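K.L.:
model the structure of this input:
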Amino acid sequence: MAIFGKIEDLKPLFSKTQELESLLIGIESVFAGEALSRLQALGVGENYRVELDYGMFYIAHCYALKSEENGFFESHQDYIDFQVVVEGFEGYLIGSKDKFTLLQNYDKEKDLEVHTPKEKLNYLKLSSKEMAVLFPFDVHGVGIGYAEEVGKVVRKVIFKVPIKYIKHRL
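P.N.:
All right, here's what the predicted structure looks like:
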């Protein structure tokens, strides 16, 4: 049950708690000033992590889109992903766990479970200033491109939010 759309349109979801209001401030901050400059300076394949309040953090990435065949499919249990495209665009393949075969059992230290698809998935394409909120039951492969899109560069930020701040609040 991923939630996706323009950040501007999703703002009402962040007015529920102080933690979510803090998250929105963090999301909006990556589009201006030093945070944007630092993200724009990333080369392909580079990333960095920024700690935030309430046990939240984000990882900024720059990478080239890959084909569906080279996709990496994952899910998480301790954190909700707020994936924010800052520059460029990217495709997401998303499905419930029943559409996948488990490849790697849950690793609590990495908050990561690895899957492989066994049937057709939902495709979502996000552009700059758009966001996808991915829950533990949303297995996702990101950075997907088709045909001439493969190799295009995307700059994005993934906000990792402890599940306790989201559960039953959005």
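K.L.:
make it CA atoms for all contacts and neighbour counts henceforth
P.N.:
Will do.
K.L.:
give me the contacts around the longest helix along the chain.
P.N.:
Ordering each helix of the chain by length in residues (DSSP state H) puts helix 18-29 first. For helix 18-29, the external contacting residues (C-alpha atoms under 8 Å, 6 or more residues apart in numbering) are 11, 14-15, 35-36, 52-54, 84, 159, 165.
K.L.:
not counting residues beside it along the chain, what's closest to the residue most central in space within the chain?
P.N.:
What sits nearest the mean C-alpha location of the chain, by C-alpha atoms, centre = their mean, is residue 83, with 2.6 Å. Sequence neighbours aside, residue 158 is the residue nearest to residue 83 in space, at 4.4 Å (criterion: C-alpha to C-alpha, 6 or more residues apart in numbering).
K.L.:
over to residue 75?
P.N.:
That would be residue 139: by C-alpha to C-alpha, 6+ apart, it lies 4.8 Å from residue 75.
K.L.:
can you give me every residue that contacts that neighbour?
P.N.:
73-75, 94-97, 115.
K.L.:
quick one more, to check against the first:
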Amino acid sequence: MALFGSIATVRAQLAHAAHFQAAFAYLDEVLAPGSAGMKRILAVAAGKTERVELSGGAFALEQAYLTKERAQGFFESHRAYIDVQVIVSGEELMEVADVAKLTVGEDFTPGKDLIKYQMFGAASVLRLGAGEAAVFFPVDGHMPSLAVSSPALLHKTVIKVPVIR
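P.N.:
Alright, predicted model coming up:
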């Protein structure tokens, strides 16, 4: 099931997993105050996403957007990648539920690693701010990008770590 908390907490939980090394090396660089990586993410324009290739088949999606009301969101999951969602600036709510409890709305696999689910009212809610992360595995239906109180600008990076089969 999902992991969440400070980068240090999440790293401690995944220290044994070698396939997360590229993600943590990247985070060490982009979360360092004043680093080129942090400046790059903070320069992403609202509504834009930039892709950064990492080693081992992983990649990062550096994003900036306005958080949204829950009614505008949707639950999603992925089969091929684990999401490591890290807030760089701002704050957002994320909901998470076991995919076994969700009803598939649209399955875009294998062409796109995305399954969308119908709305679900009994999810757990996470509140994350700068320097915090949530890790969503294929069993975790998640609805990120939600406003805490009203829509606000957020900068984040989502690292896609390949699932080991």
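K.L.:
what's the most distant pair in the contacts of helix 18-29 of structure 1?
P.N.:
The span of those, defined through C-alpha to C-alpha, is set by 36 and 165 at 25.9 Å.
K.L.:
more neighbours: those two, which one.
P.N.:
residue 165 (18 against 14; other C-alpha atoms under 10 Å).
K.L.:
of all the residues in the longest helix of structure 1, which ones are buried?
P.N.:
By neighbour count on 16 or more other C-alpha atoms under 10 Å, the buried set for helix 18-29 of structure 1 is 19-24, 26-27.
K.L.:
which parts of structure 2 are helices?
P.N.:
7-14, 21-30, 36-42.
K.L.:
aligned against structure 2, show me the partner of residue 66 of structure 1.
P.N.:
Alignment note (TM-score structural alignment): residue 66 of structure 1 maps to residue 68 of structure 2.
K.L.:
and if you look at residue 88 of structure 1?
P.N.:
Under TM-score structural alignment, residue 88 of structure 1 pairs with residue 90 in structure 2.
K.L.:
wouldn't its match be in contact with residue 129 here?
P.N.:
Yes - counting by C-alpha atoms under 8 Å, residue 129 is a contact partner of residue 90 of structure 2 at 5.9 Å.
K.L.:
counterpart of stretch 125-135 of structure 2 in structure 1, which residues?
P.N.:
Using TM-score structural alignment, stretch 125-135 of structure 2 pairs with 123-133 in structure 1.
K.L.:
and the end-to-end length of the matching stretch?
P.N.:
Using C-alpha to C-alpha, to the nearest Å, the end-to-end distance of stretch 123-133 of structure 1 comes to 14 Å.
K.L.:
in it, what counts as buried?
P.N.:
By neighbour count on 16+ other C-alpha under 10 Å, the buried set for stretch 123-133 of structure 1 is 125-133.
K.L.:
which residues sit against that stretch?
P.N.:
2-7, 80-94.
K.L.:
strands along structure 1, start to end?
P.N.:
3-6, 47-51, 57-64, 73-75, 79-87, 89-96, 100-107, 112-117, 122-127, 130-134, 138-144, 153-162 (DSSP state E).
K.L.:
distance to residue 41 of structure 1 for these - can I get that in CSV?
P.N.:
Shown next, in CSV, are those (distance: least, C-alpha to C-alpha, whole Å):
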stretch, distance to residue 41 of structure 1
strand 3-6, 24
strand 47-51, 10
strand 57-64, 9
strand 73-75, 27
strand 79-87, 12
strand 89-96, 17
strand 100-107, 32
strand 112-117, 28
strand 122-127, 19
strand 130-134, 21
strand 138-144, 19
strand 153-162, 10
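K.L.:
and of these, who's closest to residue 31 of structure 1?
P.N.:
With respect to residue 31 of structure 1, and counting by C-alpha to C-alpha, the nearest of those is strand 79-87 at 6.8 Å.
K.L.:
and the closest one, how far from structure 2 on average?
P.N.:
Its aligned residues in structure 2 lie a mean 0.5 Å from strand 79-87 of structure 1 after superposition (mean C-alpha distance after the TM-score superposition for structure 1).
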